[in-house]
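Undergrad: Quick one, fold the following:
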Amino acid sequence: MTTPLAQIRNFSIIAHIDHGKSTLADRLIQACGGLESREMVDQVLDNMDIERERGITIKAQTVRLEYKAADGQVYTLNLMDTPGHVDFAYEVSRSLAACEGSLLVVDASQGVEAQTLANVYQAIDNHHEIVPILNKIDLPAADADRVKAQIEEVIGIDASEAVPISAKTGLGIPDVLEAIVKRLPPPRGEVDAPLKAMLVDSWYDTYLGVVVLVRVVDGVLRKGQKVRMMGTGATYEIERVGVFTPKMRDLTQLSPGEIGFITASIKEVADTRVGDTITDDRKPTAEALPGFRPAQPVVFCGLFPVDAAEFEDLRTAVGKLRLNDASFTYEMETSAALGFGFRCGFLGLLHLEIIQERLEREFNLDLIATAPSVVYQMTLTDDSTIELHNPADMPEVTKIEEIREPWIRATILTPDEYLGSVLKLCQDKRGVQIDLSYAGARAMVVYDLPLNEVVFDFYDRLKSVSKGYASFDYQITDYRPADLVRMQILVNSEPVDALAMLVHRTRAESRGRAICEKLKDVIPPHMFQIPVQAAIGGKIIARETIRALRKDVTAKCYGGDATRKRKLLDKQKEGKKRMRQFGKVEIPQEAFIQVLKVEG
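TA: Below you'll find the predicted structure:
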């Protein structure tokens, strides 16, 4: 039986990390009887261990709930739990495009944060009706009036009818359900039009192959139907159609306005691109849904096994992970210092951290990650343009006409007393101030920053200068020309490829000195003196020397002339000189980890 469009509500929950988005989703599922109390767990939609531990949502999830409203009608509510982090901004934009309204959850004690802003603006761009919700109203520090004023001032939407709730205790949940039914619009769509459905998300299931989350815009999706992906041109026959309640429930078809899943013996998640349009193979729709673009990795780093014997295990692990995450890319690379490994591309730093943690946990691997770098665009003297992912592959300086680096627009919200430190940090990172405004006692700073400065330690330093109170969100804007140089680290006059990096000319010296000092502490002394140098081309910009282990060769000399001692010392000096020419410096794996920590 098809649900009438007027009785369907599709909505997503948007919030900053830790403002209670997943907890509210739990309460809504409980209130609508989606799961029995014995089946309930906290953060029921966050099914990865990392999601639960960190309190973040990584994959978008959907739940179909049946709700009997005060007017006696039974409504079908489709809830989308979207990731909040900037790395997954594209997935969020597709999830929002599949809905007509949003619940804006704001912590009544903390107020509006940077991430809330970014996602709310995306919702407004998608013409959403937005219902503000003040969560954690039961806390002593909660100040509903202040937060309402902040929502109106910073975001610019009416918060006079914001719903006060406590997702933890269940206070105010019926009011939220009524607000969803009354204030959010129903979807629109034509049953008789050619099939047009949006691919919202996909993941790999060991038994079913790829499970695809879809929102039907026009037409009907049926079991046994032959469909085509408009972005990739691939055709598939649908085997299963259903919805999540949040358990999988099979249906015979999905009608306009409904959100559900399909499976069709698809082997790889890479074949189902988020944002693609699904249509009938025989009677296709004239044009695809707008906004589709392939996922582009932004941050790259090398992943190497600590034990070279684990390389095959790492190959299997990245292959399996790629099955489930199409935005993660990898290719083989070798390093003189670290052996065989993979050069991997990620959507951002959180994505990098999550993938590394999943590889180590789920596949029991010990990994070393090289310093993260961003994608640079280079124009060569022969007018060709290349993209550089790995600083070790940089062409000769004489062949390069111009190097462009990615820039971001960052929005930082910070309490007033830390504003000076935050501005200084942004200036130190070559930032350009765009805007500074106030929302109550908090300053909102908008800066343009080069991404490669943010990739290293910006977030950690922002948290430390603001005692954890500042929140930060960004999006990539464009590529701009920059005076970048490749800095090599030489140990005993041998370049260490794993530590090569592209840095701004004004930064090269301080960063080179920091790495040399760190290496001096972590490389153990050898029988000969070892110079550790940072170099740009043929020019040495920083140097430290690791002292030699010295054997006391004069110990057997009793009495006699001083020249006897001198002779023995000269002989030792000659030997050390020869050793330095032919001696090989062993750099322990810990040294790389320590140095990359100083950078990362």
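Undergrad: Please make it C-alpha for all contacts and neighbour counts, starting now.
TA: Noted.
Undergrad: Roughly how far does residue 513 sit from residue 394?
TA: 22 Å (CA to CA, to the nearest Å).
Undergrad: and what of residue 11?
TA: Taken as CA to CA, the span from residue 11 to residue 394 is 47 Å.
Undergrad: Give me the more crowded residue out of these two.
TA: residue 11 (27 against 16; other CA atoms under 10 Å).
Undergrad: The more buried one contacts residue 76, doesn't it?
TA: No - Residue 11 lies out of contact with residue 76 (CA atoms under 8 Å); the separation is 11.0 Å.
Undergrad: What is the burial count for residue 214?
TA: Neighbours of residue 214 under the rule other CA under 10 Å: 28.
Undergrad: and if you look at residue 212?
TA: 22.
Undergrad: Tell me the secondary structure of the residue nearest to it when sequence neighbours are not counted, please.
TA: For residue 212, ignoring the flanking residues on the chain, the nearest one in space by CA to CA, 6 or more residues apart in numbering is residue 202 at 4.4 Å. Here residue 202 is recorded as strand under DSSP: H, G, I helix; E, B strand; the rest coil.
Undergrad: Quick check, residue 202 in contact with residue 269.
TA: Yes - contact criterion CA under 8 Å: residue 202 and residue 269 qualify, at 6.4 Å.
Undergrad: Please give the structure of this sequence too, so both can be compared:
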Amino acid sequence: MKNIRNFCVIAHIDHGKSTLSDRLLEFTKTIDKRNMVAQTLDNMDLERERGITIKSHAIQMRYVHTDGEVYVFNMIDTPGHVDFSYEVSRSIAACEGALLLVDASQGIQAQTISNLYLAIEHDLEIIPVLNKIDMESAMIDEVSDQIIDLIGCTKEDILLASGKTGIGIQEIMTAVVNRVPAPKGDPEAPLQALIFDSVFNSFRGVIAYFRILNGRMRKGEKVRFFHTSKEYEVDELGILQMNLIPQPYLEAGNVGYIITGIKESREIKVGDTITNAINPCTEAIHGFEDVKPMVFAGLFPIDNDDFEDLRDSLEKLQLNDASLVFEPETSVALGFGFRCGFLGMLHLEIIQERLSREFNMEVITTVPNVSYFATNTKGEAFPVRTPADLPDPNYLQEVQEPYIRAQIITKPEYIGTIMTLCMEKRGILTRQTYLTTYRVELTFELPLAEIVFDFYDRLKSISRGYASFDYSMIDYRASDLVKLEIKLNGENVDALSALVHRSKAESFGRKICTRLKELLPRQQFLIAIQAAVGAKIIARETISALRKDVTAKCYGGDISRKRKLLEKQKEGKKKMRQIGSVEVPQKAFLDVLKLTD
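TA: The predicted structure follows:
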């Protein structure tokens, strides 16, 4: 066990984690030159197309040290985007050390700090690595000073490397051997293994990835899952390299995979403990807390007959992405679907894309919103996840919305525009710190609902891509929120209703009404599109009726003949409007919802 090292790679998005991981795989000959591609560990098409890591990827490497000793490295490459921070927290729970990667040309950014604090909380040994030192714009001395200020190390502790050219790879390997502690654990104790990830294979069922803390796991023996208390026989277990490599047994300190023939995805939970059925351990491992979704949206199948298929697809995705939470819900307009919780808008977009690519499921998404807390006049508090959950104003005492602490790191010349953006989003500036003469950290308290839609995109555009952004939840605060309802000829369209701040209700209502007027097809009768808050109509658009020229056959003669025909048509239109219902086409739903992006 003294020759095992478990470590992960953490950094801000686009600081070169996947490229550095490629060089480490090449150096240890885990993968030969023929099979080498850029971003080797990013095995999803989506990851390669966007150039981001979405999933953590575990892999085992064998390294021969300069003294001839052979070491086993279990490395986990993690995502860098704030929306996938849950993947990072799970990877950290399975490691003893972390390579903290900082781009020498960009310096420390918000997510670097966030991931570093996660690692420090779990008592990981931090190895700072300055990446991309071969670039002309690299600021080696300045960024080294930033790292020293942040983690209090010495300049000698910082390793200089380049994932592109392979500079400094030997030094990183030596540092992992010398600085990262070997895993602690007793191979003779009862089995205790933490599941940190899982994936569904259509031929073999659920494959769970685990880290053994104590004990030994053998092929053919019976194991028990703590969370479900179900027992299974180990059909296969082994180590994770580019392919799954079976082993007869694995001991404490190791990372591997287990196949037990489980076909039901709900029977395995990430964060669960595996133990021996005959000689079980007394308590489960406290690995990491349950996920807290930030953004909620309804996902509905385009065809209602696909409801069960959508459920299966979401369950299989949840295996692979434990931060996705969902529960069934119904909508008058869209039928049966699921209320899903996501960590952010990018996470929502990725899940939609994965449903489409991996499971061939096209879905309609309702207006994304966040979770609120409401208190009624009886003093009862309850969560509000959809606008339909909010009681009528007569029975409502107060609504509380979630607030976040946002850290924005930028260049000083963009401070003014960023402050304007945050004030517009109802933000409060709490701190302004100069990290260096060229970098300033702004801390704001903002309502979560305000950053859900376009905040990140606008921040990037006004700072020309230089601002980095990270956030964490603070608490819930009382707010003046109202339920905005969209009515078509007096009937509510529940899929388009939203919870908005009273100051923004009118402009938001006008936008949706104008958009619907452009998108809805004209009918034989007049359609009134209204945005209402309670009984008060705050915006209205009208789609005029399609009319046939009923007087075309009257040539001359008495005017009363024409008037009679027009009156008859008017009566018909009135009757048609009473019994006719306005169908909102699926395409119109999608286009209206894009208005908020």
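Undergrad: which residues touch the nearest residue to residue 238 of the first structure once chain neighbours are set aside?
TA: Distances taken as CA to CA, 6+ apart put residue 264 closest to residue 238 of the first structure, at 4.5 Å, once the chain neighbours are dropped. Going by CA atoms under 8 Å, 6 or more residues apart in numbering, residue 264 of the first structure touches 209, 210, 236, 237, 238, 239, 240.
Undergrad: what's around the aligned residue in the second structure for the fifth one, how many residues?
TA: Residue-level alignment of residue 238 of the first structure against the second structure, with TM-score structural alignment as criterion, gives residue 234. Residue neighbour count, defined by other CA under 10 Å, stands at 17 for residue 234 of the second structure.
Undergrad: Next, find the distance separating residue 234 of the second structure from residue 215 of the second structure.
TA: Counting by CA to CA, the gap from residue 234 of the second structure to residue 215 of the second structure is 15 Å.
Undergrad: before we move on, what about residue 174 of the second structure?
TA: Taking CA to CA, one finds residue 174 of the second structure at 28 Å from residue 215 of the second structure.
Undergrad: The residue lying closest to residue 376 of the second structure once chain neighbours are set aside: neighbour count?
TA: Nearest non-adjacent residue to residue 376 of the second structure, counting by CA to CA, 6+ apart: residue 396, 4.4 Å away. Using other CA under 10 Å, residue 396 of the second structure has 16 other residues around it.
Undergrad: In this structure residue 396 of the second structure contacts residue 379, no?
TA: No - counting by CA under 8 Å, residue 396 of the second structure does not reach residue 379; the two are 9.3 Å apart.
Undergrad: List the buried residues of stretch 228-241 of the second structure.
TA: 231, 232, 233, 234, 236, 237, 238, 239, 240, 241 (16 or more other CA atoms under 10 Å).
Undergrad: Switch the residues you listed over to a markdown table; also include secondary structure and distance to residue 148 of the second structure.
TA: Formatted as a markdown table, these follow (DSSP: H, G, I helix; E, B strand; the rest coil; distance: CA to CA, whole Å):
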| residue | secondary structure | distance to residue 148 of the second structure |
| --- | --- | --- |
| 231 | strand | 49 |
| 232 | strand | 49 |
| 233 | strand | 50 |
| 234 | coil | 47 |
| 236 | strand | 46 |
| 237 | strand | 42 |
| 238 | strand | 40 |
| 239 | strand | 36 |
| 240 | strand | 35 |
| 241 | coil | 35 |
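Undergrad: any idea how far residue 24 of the second structure is from residue 208 of the second structure?
TA: Going from residue 24 of the second structure to residue 208 of the second structure by CA to CA gives 25 Å.
Undergrad: Can you tell me what residue 375 of the first structure aligns to in the second structure?
TA: Match for residue 375 of the first structure (TM-score structural alignment): residue 371.
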